[in-house]
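**Q** next one to model:
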Amino acid sequence: MKIKTLINLYLTIITCFLTIISCSQKKVHYEDLYENGQLKETMITYHKEKITKRIHYFKNNQISFVQVYKNDSTINYDTYYKNGQLEHSERRIYKERPIGKLLKYHKNGQLEKIGEWDSNGKIGEWNEYFEDGKLARFGNYKDYNKIGEWVYYYENGQEWIIENYLEGGIQDGDWKRFFEDGKIMFTGEFQLGKRIGMHTYFFQDGSIESIYNYNNGLLSGIHKSYYQKNQLEEIGEYKENEKSGKWIYYNEDGSIEEKGNYENGQKNGIWKEYYEGKLDQIGNYKDDKRTGEWKYYKENGKFDRIVNY
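**A** Modelled structure (predicted):
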């Protein structure tokens, strides 16, 4: 009888020991349910590795995301579409920063984005794709900053944007934009992060929309803008990013709308405004405000009245 009691006691001790070992290696923290009793979320902790795995579910029982923690910091994070297709996958290091390869997918299973992280941020080549698998953009990162040539595409495969960068994400070199049919939309140049030289914008028919000139990042020199039928819309000069000197604005039919002078970006001096090609009013501006005597004219060109400001 005593032997049997000792054996039972021994078996009880062994069972408890094994239970403790098992519980120390794996423990279900909790289960959360939807109102209908369906599983919503589970959280499992592996004590030996100090790892916690969190799994969240859609109402259709498909996994929504899987998040793995180690020492309270996320190390793996995967998300899914409701159809079960993997949407996003990344690995992380301490302080929740990603590391290693990142993958993201469209709902149809096609790869949407692929790239890599190190402890300083995004590195190396990063590619993005449209749902049909065609390339959407590509370029390289260094320490989380764009570097070298970056190219963006329309869904038809035509180039959309071409950018160039130096280390640190500094804009440099030729920059271009294109319409979807391949015609040029914009062309200009950067040097050490600043616009230089002529920057030209185009209408889709190939005619010029506007021309700006830059010196060390500041608007400088003659500027012109056009209506779509090659008709001049405005012409004037910039100095250190401000409108300066004589500016003339035109209507679409080629007639003058108004003209006058700028100082430090503000209207100053005599300005004339026109209606259907005829003088409509004339007077002085001071620091962008009308001042003194302004003369107004009727549609037939005859003098109408004087207003003082």
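**Q** CA only for contacts and neighbour counts going forward, please
**A** OK.
**Q** who's in contact with the closest residue to Tyr69 other than its chain neighbours?
**A** Ranked by Cα to Cα, 6 or more residues apart in numbering and with sequence neighbours excluded, the top spatial neighbour of Tyr69 is Thr52, at 5.0 Å. Each residue near Thr52 by Cα atoms under 8 Å, 6 or more residues apart in numbering is listed here: 43-46, 68-70.
**Q** likewise for Ile184?
**A** If a contact means Cα under 8 Å, 6+ apart, then Ile184 has 176-178, 202, 204, 206 as its contacts.
**Q** what does Asp287 give?
**A** Applying Cα under 8 Å, 6+ apart to Asp287 gives the contacts 266-268.
**Q** roughly how far apart are the residue nearest to Tyr69 and Val66?
**A** 11 Å (Cα to Cα, to the nearest Å).
**Q** what is the neighbour count of Asp174?
**A** 15 (other Cα atoms under 10 Å).
**Q** same question for Thr5.
**A** Thr5 has 10 nearby residues by other Cα under 10 Å.
**Q** ranges for the strands of the stretch 101-250 of the chain?
**A** 111-118, 121-129, 135-142, 145-153, 159-166, 170-171, 173-178, 184-191, 194-202, 208-215, 218-219, 221-226, 232-239, 242-250 (DSSP state E, counting those that start in this stretch).
**Q** closest one to Gly260 among those strands?
**A** Within the strands of the stretch 101-250 of the chain, the stretch nearest Gly260 is strand 242-250; the backing value is 5.6 Å (Cα to Cα).
**Q** of the contacts of Thr52, which is the nearest to Lys2?
**A** Tyr46 (39.7 Å).
**Q** ok, the closest one to Ser22 distance?
**A** Here Tyr46 is placed at a distance of 10 Å from Ser22 (Cα to Cα).
**Q** same question for Glu41.
**A** Between Glu41 and Ser22 the computed distance is 22 Å (Cα to Cα).
**Q** stretch 292-305: end-to-end distance?
**A** End-to-end distance for stretch 292-305: 14 Å, by Cα to Cα.
**Q** which residues does it contact?
**A** Against stretch 292-305 from outside (Cα under 8 Å, 6+ apart): 275, 278-284, 306-309.
**Q** at 7 Å instead, please
**A** 278-284, 306-309 (Cα atoms under 7 Å, 6 or more residues apart in numbering).
**Q** one more to line up against the first:
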Amino acid sequence: MHIQKIFFLVLLIIPSLVLSQTNQLDAQGKKHGDWKVYFEGTKNPRFEGRFEHGKEIGEFKFYKKGFYDHPAAIMNFEKNKDSVNVTYYTQKGEPISNGKMVDRKREGKWVYFHQASDSIMMTEQYQEDKLNGLQQTYYKNGKLAEKTTYKGGEKNGTSLIFAENGQITRELNFKAGKLHGKATYFTPEGEKTMEGFYTEGNKSGIWKYYTEGKLVEEKEY
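**A** Just a heads-up that it's a prediction; the model follows:
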């Protein structure tokens, strides 16, 4: 009987010991140790992870309100680094995208996935949360669909659009987000349909139009 009473008391104490080890503050009032925060008025998790004197460390799981079977995002914080590796997920736990963030801004290479698939849909380069560098988009079969250069969040430089068979259908140039420079258009079979120049988003100069590969019309803009 005495042993049973002791066992019963231990069962009562264990939950309080577990609770006492989470959501704690250090001597300076900073979060320290394991934390688990719930949506207000519920027992549904909002996020969970570990702090070291106010700084996130290791894996953090974040949940979307109403969906708790899988995290909406998982962030991995490295000690003594400002960057964090991030993966976003669908409600079914399938990856949507992953990459790096610095001060909550996307930085470097980001990868996006086709729906219900682990095949890559798009890769992008970021600098301070703005597209900066090469963006490449892919068909589900892995073939390239688009290849465009960005600078400061805007299209800048060459942009190539591909048909699913690999044929270039549009060869364009951009400057500060607007079509600027030579532009050539093709059918998916590789026949040229038109070519000319853009100046700050508008057609300029002489444009040539083709049918079945033969020049049929010229227009001056």
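**Q** TM value for the aligned chains?
**A** The TM-score (TM-score structural alignment, normalised by the length of the second structure) is 0.67; 173 aligned residues with a Cα RMSD of 3.0 Å.
**Q** trace Thr90 of the second structure over to the first structure, please.
**A** If you follow Thr90 of the second structure across to the first structure using TM-score structural alignment, you land on Phe179.
**Q** what's the distance between the residue lying closest to that match once chain neighbours are set aside and Val307 of the first structure?
**A** Excluding the flanking residues, the one nearest Phe179 of the first structure by Cα to Cα, 6+ apart is Met185, at 5.8 Å. Here the distance between Met185 of the first structure and Val307 of the first structure works out to 45 Å (Cα to Cα).
**Q** so for these two, which sits in the more crowded spot?
**A** Met185 (22 against 11).
**Q** tell me which residues touch that one, please.
**A** 177-179, 201-204.
**Q** from the chain's centroid, how far away is stretch 139-158 of the second structure?
**A** In this view, stretch 139-158 of the second structure has its centroid 15 Å away from the chain centroid, taken as Cα atoms, centre = their mean, to the nearest Å.
**Q** residues in the first structure aligned with that stretch?
**A** Going by TM-score structural alignment: stretch 139-158 of the second structure matches residues 227-246.
**Q** and the end-to-end length of that stretch?
**A** Stretch 227-246 of the first structure: ends 20 Å apart by Cα to Cα.
**Q** just give the number of residues close to the closest residue to Leu111 of the first structure other than its chain neighbours.
**A** Nearest residue to Leu111 of the first structure, sequence neighbours excluded (Cα to Cα, 6+ apart): Tyr105, at 4.4 Å. By the criterion of other Cα under 10 Å, Tyr105 of the first structure has 23 neighbours.
**Q** same check on Leu33 of the first structure?
**A** 14.
**Q** that one matches what in the second structure?
**A** Checking with TM-score structural alignment, Leu33 of the first structure has no match.
**Q** if I pick Leu33 of the first structure, what's in contact with it?
**A** Per Cα under 7 Å, 6+ apart, neighbours of Leu33 of the first structure: 39-41.
**Q** tabulate those (JSON lines), appending distance to Glu240 of the first structure and neighbour count.
**A** Converted to JSON lines, the contacts of Leu33 of the first structure look like this (distance: Cα to Cα, whole Å; neighbours: other Cα atoms under 10 Å):
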{"residue": "Leu39", "distance to Glu240 of the first structure": "65", "neighbour count": "17"}
{"residue": "Lys40", "distance to Glu240 of the first structure": "61", "neighbour count": "20"}
{"residue": "Glu41", "distance to Glu240 of the first structure": "60", "neighbour count": "19"}
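**Q** columns distance to Leu166 of the first structure and secondary structure on top of those, output as a markdown table?
**A** Shown next, in a markdown table, are these (distance: Cα to Cα, whole Å; DSSP: H, G, I helix; E, B strand; the rest coil):
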| residue | distance to Leu166 of the first structure | secondary structure |
| --- | --- | --- |
| Leu39 | 51 | strand |
| Lys40 | 48 | strand |
| Glu41 | 46 | strand |
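**Q** Thr74 of the first structure: which of the residues you listed is nearest?
**A** Closest approach to Thr74 of the first structure among the contacts of Leu33 of the first structure (Cα to Cα): Glu41, at 16.8 Å.
**Q** how near is the closest one to Ile55 of the first structure?
**A** 6 Å.
**Q** also Thr74 of the first structure?
**A** 13 Å.
**Q** what touches both of the two?
**A** Gln67.
**Q** ok, the residue nearest the centre of the second structure - contacts?
**A** Geometric centre of the second structure, nearest residue: Ser97, 4.2 Å, by Cα atoms, centre = their mean. Ser97 of the second structure makes contact with 87-88, 111-113, according to Cα under 7 Å, 6+ apart.
**Q** ok, those in the first structure: which stay?
**A** Retained in the first structure (both residues aligned by TM-score structural alignment, their matches' Cα atoms under 7 Å) from the contacts of Ser97 of the second structure: 87-88, 111-113.
**Q** possible to save these as a markdown table with distance to Val10 of the second structure and neighbour count?
**A** A markdown table is the format used below for those (distance: Cα to Cα, whole Å; neighbours: other Cα under 10 Å):
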| residue | distance to Val10 of the second structure | neighbour count |
| --- | --- | --- |
| Thr87 | 40 | 20 |
| Tyr88 | 41 | 19 |
| Val111 | 49 | 17 |
| Tyr112 | 49 | 21 |
| Phe113 | 49 | 19 |
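**Q** where's Ile3 of the second structure, which helix or strand?
**A** helix 2-20 (DSSP states H and E).
**Q** show the subsequent helix or strand relative to that helix.
**A** Remark: after helix 2-20 of the second structure, the chain's next helix or strand is strand 24-25, criterion DSSP H and E.
**Q** the aligned partner of Gly181 of the second structure in the first structure sits in which helix or strand?
**A** By TM-score structural alignment, Gly181 of the second structure lines up with Gly269 in the first structure. Taking DSSP H and E as the criterion, Gly269 of the first structure maps to strand 266-275.
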